[in-house]
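**Q** this one's structure only:
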């Protein structure tokens, strides 16, 4: 055997030695998900807005953003109902309140207002019921006191920051196992 044959043989042995490490112990993807390969579908029901003071469009906007996030970050097929992974829930709180009080000219007033949204999520994994959960997730954003709630509600970027926090936390708990 020549030296180059030994070199090739050595290279193949190194590749074969590291192959089990590449396979890993579980299922992993570059988005950080650890979804069982038998899970193929996801169903996401409309998150009803049961908060007394949320805007009328909140339910629809939150649900669509939730669906978009999961479709962008997984290869699961979205189905209307009975998915391998199932999400449902309610928006239970949508509160706008002072977060920092400042004294200006002897008068206490809000320096910053905080918009807080809480969403109760029920997650069902039909392939592994041990992963099922029901939990409330919360997102918030701070805004200058000069911005009122109507302006924030009409600013899709401001509201998206808050909903993205809730959706990301739900995603991490359900499919990233964080």
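**A** Looks like it arrived, so ask away. Source: prediction; values computed, not measured.

**Q** going by C-alpha atoms from here, please, whenever you check contacts or count neighbours.
**A** Fine.

**Q** so which helix or strand takes in the closest residue to residue 144 other than its chain neighbours?
**A** Setting aside the residues directly before and after it, residue 144 is nearest to residue 112 in space (Cα to Cα, 6 or more residues apart in numbering), at 4.8 Å. Using DSSP states H and E, residue 112 sits within strand 107-125.

**Q** which residues are contacting that strand?
**A** Strand 107-125 has contacts (Cα atoms under 8 Å, 6 or more residues apart in numbering) with 84-103, 131-145, 162-163, 166, 170, 174.

**Q** helices or strands up against the helix or strand following it?
**A** Scanning forward in sequence from strand 107-125 by DSSP H and E, the next helix or strand is strand 133-144. Here strand 133-144 touches strand 107-125, helix 156-174, going by 3 or more Cα pairs under 8 Å, 6 or more residues apart in numbering; DSSP states H and E.

**Q** now strand 133-144 against helix 156-174, angle please.
**A** Orientation check (axes from the mean of the first three to the mean of the last three Cα atoms, to 10 degrees): strand 133-144 against helix 156-174 gives 150 degrees.

**Q** now strand 133-144 and strand 107-125, what's the angle there?
**A** Going by the same axes, to 10 degrees, strand 133-144 makes 150 degrees with strand 107-125.

**Q** use this one as the comparison:
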């Protein structure tokens, strides 16, 4: 009996000594950042696509800033943040999908492509440059002008989620 008590006391003592040195970093947002990272900068993403949506650059840039602000505890800087997001919109196109009889399209796809340069000034091994694309399909009977704003907003949400996952969440 005394032996069991001594064993339990030794194990409890070791746990008491070792447990404080273990650090578990858990967040509900999926953020997986070095503790040294405190700030971010999102530079304006100009639209270099052949087809231009005049509000896309501003909308995308603002949505990325807002996502980083909402889902991390990082502070935004106008330049030289610990994390830097820069790039350009390289594609904005409508393509027919689901061809039916008489070469008519039942669906049209809007695709947006962003080229991102991600710089982690605290952990340079994580730096990368990559292209991200997202799309939404819509009924070809609808006019582009009637669906473009809503589709663009949905695509921007997908793109910012993909970028967040590739950079902050490291997925």
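**A** Arrived safely, thanks for sending. Being a predicted model, the structure only gives us computed values, none of them experimental.

**Q** what value does the TM-score take for this pair?
**A** Once superposed, the chains reach a TM-score of 0.86 (TM-score structural alignment, normalised by the length of structure 2), with 163 aligned residues with a Cα RMSD of 2.4 Å.

**Q** thinking again about what came up before, give the buried residues for the strand holding residue 112 of structure 1.
**A** 110-125 (16 or more other Cα atoms under 10 Å).

**Q** looking at these, which is nearest residue 4 of structure 1?
**A** residue 125 (52.6 Å; Cα to Cα).

**Q** tell me the spacing between the aligned residue in structure 2 for that closest one and residue 34 of structure 2.
**A** By TM-score structural alignment, residue 125 of structure 1 lines up with residue 120 in structure 2. Residue 120 of structure 2 sits 10 Å away from residue 34 of structure 2, going by Cα to Cα, to the nearest Å.

**Q** what does residue 58 of structure 2 give?
**A** Relative to residue 34 of structure 2, and taking Cα to Cα, residue 58 of structure 2 is found at 29 Å.

**Q** just residue 134 of structure 2 next, same as before
**A** Relative to residue 34 of structure 2, and taking Cα to Cα, residue 134 of structure 2 is found at 28 Å.

**Q** neighbour count winner among the two?
**A** residue 134 (18 against 12; other Cα atoms under 10 Å).

**Q** counterpart of the more buried one in structure 1?
**A** So residue 134 of structure 2 corresponds to residue 139, using TM-score structural alignment.

**Q** wait, isn't that match in contact with residue 158?
**A** No: in this structure, residue 139 of structure 1 is not within contact of residue 158 by Cα atoms under 8 Å, at 11.7 Å.

**Q** neighbours around the equivalent of residue 97 of structure 2 over in structure 1, how many?
**A** Matched by TM-score structural alignment, residue 97 of structure 2 corresponds to residue 99 in structure 1. Neighbourhood size, residue 99 of structure 1 [other Cα under 10 Å]: 15.

**Q** likewise residue 26 of structure 2?
**A** Applying other Cα under 10 Å, I find that residue 26 of structure 2 has 9 neighbouring residues.

**Q** so which strand or helix has it?
**A** Per DSSP H and E, there is no helix or strand for residue 26 of structure 2.

**Q** from residue 140 of structure 2, how far out is it?
**A** Residue 26 of structure 2 is 45 Å from residue 140 of structure 2, by Cα to Cα.

**Q** any idea how far the spatially most central residue of structure 1 lies from residue 62 of structure 1?
**A** Centroid check for structure 1 by Cα atoms, centre = their mean gives residue 168 as the closest residue, at 2.2 Å. Residue 168 of structure 1 sits 12 Å away from residue 62 of structure 1, taking Cα to Cα as the criterion.
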